[in-house]
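> Sequence first, predicted coordinates after that:
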Amino acid sequence: MHILITVIISLALAFHGLRKKSLAKSGALGAFLVGIITLSNDQLAFTVVLLVFYFTGSRLTKYKAERKKKLGEAYQEGGQRTAMQVACNALTGTIICIIHQYYYGGQLKCLLDDHGSRLLFWMYIGHYSTCNGDTRIIDVLEPQNYGSEKLLFCLYQHLMQVPPGTNGGVSPLGLLASVLGGFIIGASAVISIYFADGCNRLYIELIPVASIAGLIGSIIDSILGATVQISLYSEKSRMISNSKTEETKLVSGYDLLDNNQVNFVSSLTTALLIGFVADYIIG
């Protein structure tokens, strides 16, 4: 019965993404596989966190879509995430889920009862807090004109104003949105662990850890985006462009990683950092 429910929910997620145009066909397949693996974990908190990330992410992707079209030439309706994009945003969390099920599947009533299980879940929270706290939400949350964002870090070691949508561009509201994204992940984990996984207390500490993870993850993402990911500005379209032409000029960065790779590295780094730091401080 558990396997049947897992397959049904995973298929529902994939078809939901296709219908809402937040997933391409390859992305829907990737989401189905992530769903199968995550929902197979005996601890419901892993599934709840994934579902909260998926549905909040889908909503934000479609929010103010008309404005997003004006920020970058690579915009696609609804997001249209491919399998590669799904993998870069979910691979770390999915691997953590597999490891946890292998070592602790069917053994724990509460996933925070064991030290190793807690460490893995801290990492899981760090990963999805980073993904849910992506600072690109800033592009649609506040009115901006050319030059209103600032790079958190650049090769010249100072802040600089850049066009909205520039890789690595941040603002106070964007950082606050990252904290909120992590907060949502932490709150969902606390509720699911207490009510669904049968733990004997509310692990409120998950909320500040997840909130901090959202902030740290967005900072790491911004640093990478401002340095190892190239941003070009098209004078003709007045948009951030991924194509080098005579009409584009360099805004920041080197062409070493693309956006998917930056997302993967930032979420993996934050997962490891948050996992071990939280384990050391909280236990």
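Done, it's in.
> Every contact and neighbour count from this point should use C-alpha atoms.
Noted.
> mind listing what Ala31 touches?
10, 13-14, 83, 86 (Cα atoms under 8 Å, 6 or more residues apart in numbering).
> how far away is it from Leu11?
To Leu11, Ala31 is 9 Å away according to Cα to Cα, to the nearest Å.
> Which residue is the nearest non-sequential neighbour of Ala90?
Val34 (7.3 Å; Cα to Cα, 6 or more residues apart in numbering).
> Now, the contacts of Ala31 that are in helices?
10, 13-14, 83, 86 (DSSP state H).
> which two from these end up farthest apart in space?
Ser10 and Ala83 (14.9 Å; Cα to Cα).
> burial count for Asn259?
Other residues lying near Asn259 total 17 when counted by other Cα atoms under 10 Å.
> What spatial separation is found between it and Ile137?
Counting by Cα to Cα, the gap from Asn259 to Ile137 is 15 Å.
> show me the contacts for Val228.
Taking Cα under 8 Å, 6+ apart, one finds 253-257 in contact with Val228.
> By neighbour count, which of these wins?
Neighbour max across the contacts of Val228 (other Cα under 10 Å) = Gly253, 21 neighbours.
> wait, isn't it in contact with Ser222?
No: counting by Cα atoms under 8 Å, Gly253 sits too far from Ser222 to count as a contact (11.0 Å).
> can you give me the helices for the chain?
2-19, 25-39, 44-62, 65-69, 83-104, 115-132, 138-141, 172-195, 206-227, 259-281.
> Which residues are in contact with Ile207?
So Ile207 contacts 182-187, 190 (Cα under 8 Å, 6+ apart).
> What distance do you get for it to Asp42?
From Ile207 to Asp42 the distance is 22 Å (Cα to Cα).
> take the one below as the second:
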Amino acid sequence: MYKLLLQGKRWKLSQGVTRMQRLLLGLLFSTGISLLAYRRRSLSRSGIAGAIIAGTTTFGLGGWSWGLSLIFFFISSSIFSHFRAPDKAHTAADKFSKGGQRDIGQAAANGGIATLLALGYGLASSASLQQVLQAGYTGALATATADTWATELGVLSLQQPRLITTGKPVAPGTSGGITLPGTGAAALGALTLGVVFWLLQRCQKSLASLPLIALVSGLGGSMVDSILGATMQAMYYCPTCEKETERRIHNCGTRTRPMRGVTWLNNDVVNFIATLFGGLLAMAMHVIQAQVYRTKING
């Protein structure tokens, strides 16, 4: 009995050391990448803090596959943000509330739900609960990837965007406006994130549905983002330029006036809600799939 207790204590100690090692490596890894991103003007100073918190938590409590998939999201998003940047500069300055340098608000909006799910995964004692949280993480991160790819690539489309709610033609960069290429980029981003996470999990058969879950939940979350952008997101009007924008101060220097939407529902809040929806949808899909599988086995 004494030997069994001693072995149990050693096992718990080794588990704790492993987690602490992952937390430390996550801290070092995320700090290095964040500083590099800051030098490349992909992150602001506050964005460094947000990225380090998300990276350390995800690596330490989720594991390597979680942390590396988060890095994939960040690197791919940064690449597409810089892709044909001069062609997007006018639209970004004219329409978007923030530029290409991501701050802590954007880090929380895109990675906050995923980070919370990683925290829950690390604290959960039930394997079944961990699987649900893992699916939710994939869905939340797939939504962030889908939305970012759609925004960065869709704005370059030669096709005129149309409002997702009414089909009315709108200017490129308008919140709630979608194009076929942009929607395709969203689907590709969500699916790619799911495939990357599955590959990092060594292509386990039990997780083979993750790419499909990521595709559906990521695309669904991206659509929620567009719907909120078209209906409830705070939008402003520049009387000087006679243009709609997300900015309180337009790039021309004019103070804008409220045009529509809920004042506190800015783009960061919309992104946070969208990733929450994507995570919840992915968890629901996993639960339904698990229930169907159990029914087949018992039947």
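Okay, I see it. On a predicted model such as this, the values are computed, not experimentally measured, just so you know.
> and the residue mapped onto the residue nearest to Ala90 of structure 1 from structure 2, how many residues sit next to it?
Under the alignment (TM-score structural alignment), Val34 of structure 1 pairs with Ala54 of structure 2. Per other Cα under 10 Å, the neighbour tally for Ala54 of structure 2 reads 27.
> my read: Ala54 of structure 2 touches Gly111, true?
Yes: counting by Cα under 8 Å, Ala54 of structure 2 touches Gly111, with 6.8 Å between them.
> corresponding residue for Leu18 of structure 1 in structure 2?
Match for Leu18 of structure 1 (TM-score structural alignment): Tyr38.
> correction: Thr47 of structure 1
Aligned partner of Thr47 of structure 1 by TM-score structural alignment: Gly67.
> check contacts around its match.
26, 55, 58-59.
> Over to Ile3 of structure 1?
So Ile3 of structure 1 contacts Ser40 (Cα under 8 Å, 6+ apart).
> Likewise for Gly279 of structure 2?
113-114, 135-141, 217.
> for Asp103 of structure 2, same thing?
By Cα under 8 Å, 6+ apart, the neighbours of Asp103 of structure 2 are 43-48, 50.
> which one is it nearest to, not counting chain neighbours?
Asp103 of structure 2's closest residue in space is Gly47 (Cα to Cα, 6+ apart), at 3.9 Å.
> what about that neighbour, neighbour count?
23.
> For Ile273 of structure 2, see how far away it is.
Gly47 of structure 2 is 20 Å from Ile273 of structure 2, by Cα to Cα.
> Same question for Gln21 of structure 2.
Relative to Ile273 of structure 2, and taking Cα to Cα, Gln21 of structure 2 is found at 33 Å.
> between those two, which one's more packed in?
Neighbour count, other Cα under 10 Å: between Gln21 of structure 2 and Ile273, Ile273 has more, with 21 against 14.
> Trace Val196 of structure 2 over to structure 1, please.
Checking TM-score structural alignment: Val196 of structure 2 goes with Ser188.
> contacting residues for the closest residue to its match other than its chain neighbours?
Nearest non-adjacent residue to Ser188 of structure 1, counting by Cα to Cα, 6+ apart: Val49, 6.3 Å away. Applying Cα under 8 Å, 6+ apart to Val49 of structure 1 gives the contacts 125, 128, 185, 188-189.
> Redo the residues you listed as CSV? Include neighbour count.
Below are the contacts of Val49 of structure 1 laid out as CSV (neighbours: other Cα atoms under 10 Å):
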residue, neighbour count
Ile125, 31
Tyr128, 32
Ile185, 30
Ser188, 19
Ala189, 27
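> Of these, which is the nearest to Lys70 of structure 1?
Tyr128 (27.8 Å).
> I'd like to know how far the closest one sits from Thr92 of structure 1.
9 Å.
> on that earlier part again, so which of the contacts of Ala31 of structure 1 persist in structure 2?
Comparing the contacts of Ala31 of structure 1 with structure 2 on both residues aligned by TM-score structural alignment, their matches' Cα atoms under 8 Å, the contacts found in both are 10, 14, 83, 86.
> Distance check, the last one against Ala226 of structure 1.
Read it as Val86 of structure 1. In terms of Cα to Cα, Val86 of structure 1 sits 22 Å off from Ala226 of structure 1.
> Can you pick out the residue with more neighbours from the two?
More crowded of Val86 of structure 1 and Ala226, by other Cα under 10 Å: Ala226, with 24 against 19.
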